[in-house]
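> sequence plus predicted model, see below.
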Amino acid sequence: MSEFNTLVLTLDTGDVTIKLRPDLAPKHVERIATLANRGFYDGVVFHRVIDGFMAQGGDPSGTGSGGSKEPNLPAEFSREPHVRGVASMARTMDPNSANSQFFICLDDATFLDGQYTVWGEVTDGMENVDALPKGEPPRNPGKIVKARAE
């Protein structure tokens, strides 16, 4: 089990607190916390923000095709619904390809249930996620100034 309970993202729009869910996805929580505390996410943009759907970030290249040097993670799918404020892992068509990219649901997206690994839930600062510039990619993307697991 992870010793971390929360992930605090300091965005250029304000702070976001995410309650980590090791009960649902222990390997993914461990990965996110480790990368955050190494400074991996610091300065990384939200390269894909779709109004009414989700905000995706976690790729150091800012293109949506990059990740960390760590190996990809096996899927930890659960019955947890993808509703507003849920944090989940992005992946390719391969269910076992999650690495460092994640998304936060801006609205309910239950059609994703059981296909993406839910690892957290925003408990504070959702308005700062809502305020991220929209686009694929946004013209001036919002970024993670600092990310730390606590």
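On my side now, so go ahead.

> contacts and neighbour counts: CA atoms only from here.
OK.

> what about the helices in this structure?
For the chain, applying DSSP state H gives helices covering 26-37, 126-130.

> would you list these in CSV and tack on distance to residue 138 and mean neighbour count?
Output for the helices of the chain, formatted as CSV (distance: least, Cα to Cα, whole Å; neighbours: other Cα atoms under 10 Å):
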stretch, distance to residue 138, mean neighbour count
helix 26-37, 23, 20
helix 126-130, 14, 19
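
> comparison target, given below:
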Amino acid sequence: MRFRLALSLAFGAVLAASPAMAQHAAPKEEVKPFKIDRLVSSNTLQYAIDGNEDHDPENVLVLYLSNGGRVAIRLMPKWAPKHVERIKTLVRQGFYDGIIFHRVIDGFMAQTGDPTGTGEGGSKLPDLAAEFNDVPHGRGTVSMARTDAPDSANSQFFIVFYPRAALDRKYTNFGRVISGMAAADTITRGEPPKNPTRILQASIAADHKPAPVVGLPTQAPASITADMLNHSTAH
């Protein structure tokens, strides 16, 4: 199964499965989006774009990227409780550490969350039932990728660069970037990119995980000699 979002010149961004899957796809099951009350929707959307990471650290996802950037994402359990729970579970398992952004389309979105880097992989956890809602896919939206089956989201998600109304009520919107969107904008483009941007570390802000140390040796020398000690003390 391929978790793939494709561009359609006529209709904007829509889901496309691989040719093999398209031939054998089961009849589509309609999933009605969860309607958020207008007053609640307004409040939660304002809350989602609040840049204060200390406001609700248990629901702030922090991504350190190989491009040197840091992205903070407000997770919204009110919009999609099961999807937020899944993301937090995988983050705390270290699932996303080292995973690439395998499909990045300029003017559209950056997709990640596949340990195989092919767009066809996911976690060992079962797929999730859709939690479509009426929160729009604006710039900075974080939403789950899926196949053409509504209840097929697993671990892959994407960050939206520019508003995509064609995705609304068809993909589970579960959060929004609250800081570091400039770093997200510089994620390397490609399908897949030749030199893909990686998630060096994903964590939940409440866990206070230190930022990853980049550029240090991965292992120590086999032995320390007197010359090494003399050289280090000389400086």
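Sure thing, it's come through. The structure presented is a predicted model; accordingly, all values stated were derived computationally and were not measured.

> TM-score of the superposed pair?
Taking TM-score structural alignment, normalised by the length of structure 1 as the basis, the two superposed chains have a TM-score of 0.97; 149 aligned residues with a Cα RMSD of 1.2 Å.

> residues touching the residue nearest in space to the middle of structure 1, list them.
Nearest residue to the geometric centre of structure 1 (Cα atoms, centre = their mean): residue 102, 3.0 Å. By Cα atoms under 8 Å, 6 or more residues apart in numbering, the contact set of residue 102 of structure 1 is 56-58, 87-90.

> redo the helices of structure 1 as CSV? Include distance to residue 83 of structure 1.
Rendered in CSV, the data for those read as follows (distance: least, Cα to Cα, whole Å):
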stretch, distance to residue 83 of structure 1
helix 26-37, 18
helix 126-130, 12
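
> can you tell me which of those helices comes nearest to residue 108 of structure 1?
helix 126-130 (13.4 Å; Cα to Cα).

> give me the mean distance between that closest one and structure 2.
Compared with structure 2 after fitting, helix 126-130 of structure 1 has a mean deviation of 0.6 Å; criterion: mean Cα distance after the TM-score superposition for structure 1.

> which of the helices of structure 1 sits closest to residue 73 of structure 1?
helix 26-37 (7.3 Å).

> if we can go back for a sec, residue 45 of structure 1: which of the helices of structure 1 is closest?
helix 126-130 (12.2 Å).

> ok, back up a step: which position in structure 2 pairs with the residue nearest to the centre of structure 1?
Aligned counterpart of residue 102 of structure 1 in structure 2: residue 157 (TM-score structural alignment).

> of all the helices of structure 1, which one is nearest residue 143 of structure 1?
Using Cα to Cα, the nearest of these to residue 143 of structure 1 is helix 126-130, at 10.3 Å.

> that closest one packs against which elements?
Using 3 or more Cα pairs under 8 Å, 6 or more residues apart in numbering; DSSP states H and E as the contact test, the elements touching helix 126-130 of structure 1 are strand 14-20.

> how about residues contacting the strand it packs on?
4-10, 29, 87, 119-126, 128-129.

> mind giving me the ChimeraX select for the residues you listed, buried ones only?
The buried subset of the contacts of strand 14-20 of structure 1, as determined by 16 or more other Cα atoms under 10 Å, is captured in ChimeraX by this line:
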select :4,6,7,8,9,10,29,87,119,120,121,122,125,126,128,129
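
> just among the contacts of residue 102 of structure 1, which is most surrounded?
Sorting the contacts of residue 102 of structure 1 by how many neighbours each has (other Cα atoms under 10 Å) puts residue 58 first, at 31 neighbours.
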